[in-house]
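*Asks:* coords below, sequence missing:
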């Protein structure tokens, strides 16, 4: 795991995004309880998350996938709305909607096809962004060089996210 953490930290450092030592020391290496961190995971720094808004920086290593999920309504309030902005690399983002006739560009993790149902593809290059509305199933995967994504959203409550894969644990 130490080699993995060093790779993620170096990816953040190579981005030339100004980060503090505390931020780098507190990266959340989310493996979703799958013990498959090289394939399905998300590495993130949370700048702020309060009752009004949230801002994060996320790293996906080459080909790494954040599993399909959605942000449900909570306590009578709409679920999380989030805008992803690609900072580095290429991001294949999938949301509910029509699939291209030629299929998707990403590779769904082996044996997990049933857990990746959103197939409307949006490709984000550096500087491009996309807003995901509440309750929309989505997942995303880095291209062959990896990716850095900034997230700006309404408050985040990871424990309330609903994943398509029932084996996922996120607290």
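*Replies:* Received the coordinates, thanks. For clarity, every value in this text was computed on a predicted model and none was experimentally measured.
*Asks:* all contacts plus neighbour counts: C-alpha atoms, from now on.
*Replies:* Noted.
*Asks:* Report the distance from the longest strand belonging to the chain to the chain centre.
*Replies:* The longest strand of the chain (DSSP state E) is strand 138-153. In terms of CA atoms, centre = their mean, to the nearest Å, the centre of strand 138-153 is set 6 Å apart from its chain centre.
*Asks:* this is the comparison structure:
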């Protein structure tokens, strides 16, 4: 678990990114921003700040904030009983997003991953998102994404989210949140 000071610093940066994107949140929402370090201890490289607005049995809406070149690691949202897995749309609000999905690998991808974790990034078909652009992932699709040089704010609109059930390619990752 990260130290409180590190979490507070990351959350302050997330609020700065939201402000840069012109997204206004309440104080109560600011307190709910999740610090996700995936238990790797490499938050500045592999980590995500997430604000969930709503997550019901029908829909989910979130903001995800990433600092420059920060990565949300490769994962998929599995089928859970009758639930087919999460279908999600990512909309870039600010910055640049390099989203990677199955398909023909991009010849010169913009994304870069730490050498010691490279084996845990298996999909390299790049979807390049700029502000106002979006992409929809079907359920059970492997994906990962990275912010560009200024960082990024991404809105996610999806079917229900069960983050604790996400399947990460890197076996060292644990999906738990800190506030």
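*Replies:* Great, that's in hand. All of these numbers come straight from a predicted model, not from anything done at the bench.
*Asks:* just to revisit the earlier point, helices or strands up against the helix or strand just after the longest strand of structure 1?
*Replies:* Next helix or strand after strand 138-153 of structure 1 toward the C-terminus (DSSP states H and E): strand 162-163. Judged by 3 or more CA pairs under 8 Å, 6 or more residues apart in numbering; DSSP states H and E, strand 162-163 of structure 1 is in contact with strand 65-70.
*Asks:* against structure 2, where does the strand it packs on fall?
*Replies:* Strand 65-70 of structure 1 corresponds to residues 71-76 of structure 2 when matched by TM-score structural alignment.
*Asks:* how much does the matching stretch stray from structure 1?
*Replies:* Here stretch 71-76 of structure 2, set against structure 1 after superposition, deviates by a mean of 0.2 Å using mean CA distance after the TM-score superposition for structure 1.
*Asks:* Could you report the distance from the residue most central in space within structure 2 to residue 112 of structure 2?
*Replies:* Computing the C-alpha centroid of structure 2 and ranking residues by CA atoms, centre = their mean puts residue 72 first, at 4.5 Å. Computed as CA to CA, to the nearest Å, the residue 72 of structure 2 to residue 112 of structure 2 distance reads 12 Å.
*Asks:* do residue 41 of structure 2 as well
*Replies:* 18 Å.
*Asks:* Map residue 7 of structure 1 onto structure 2.
*Replies:* By TM-score structural alignment, residue 7 of structure 1 lines up with residue 13.
*Asks:* quick one: that match is in a helix?
*Replies:* Yes. Under DSSP: H, G, I helix; E, B strand; the rest coil, residue 13 of structure 2 sits within a helix.
*Asks:* Name the nearest residue to it, sequence neighbours excluded.
*Replies:* In space, and not counting its chain neighbours, residue 13 of structure 2 is closest to residue 67: 7.9 Å by CA to CA, 6 or more residues apart in numbering.
*Asks:* So that neighbour is in contact with residue 151, correct?
*Replies:* Yes. Residue 67 of structure 2 is within contact range of residue 151, at 4.1 Å (criterion: CA atoms under 8 Å).
*Asks:* ok, those two, which is more surrounded?
*Replies:* Remark: of residue 67 of structure 2 and residue 151, residue 67 carries more neighbours, 25 against 19, as counted by other CA atoms under 10 Å.
*Asks:* What range does stretch 46-54 of structure 2 cover in structure 1?
*Replies:* Stretch 46-54 of structure 2 covers residues 40-48 of structure 1 once aligned (TM-score structural alignment).
*Asks:* What residues of that stretch count as buried?
*Replies:* 40, 41, 42, 43, 44, 45, 46 (16 or more other CA atoms under 10 Å).
*Asks:* Then stretch 92-102 of structure 1?
*Replies:* Burial within stretch 92-102 of structure 1, assessed by neighbour count using 16+ other CA under 10 Å, is assigned to 92, 93, 94, 95.
*Asks:* how much space between residue 9 of structure 2 and residue 35 of structure 2?
*Replies:* When residue 9 of structure 2 is compared with residue 35 of structure 2 (using CA to CA), they lie 10 Å apart.
*Asks:* Compare neighbour counts for those two and give me the winner.
*Replies:* residue 35 (23 against 10).
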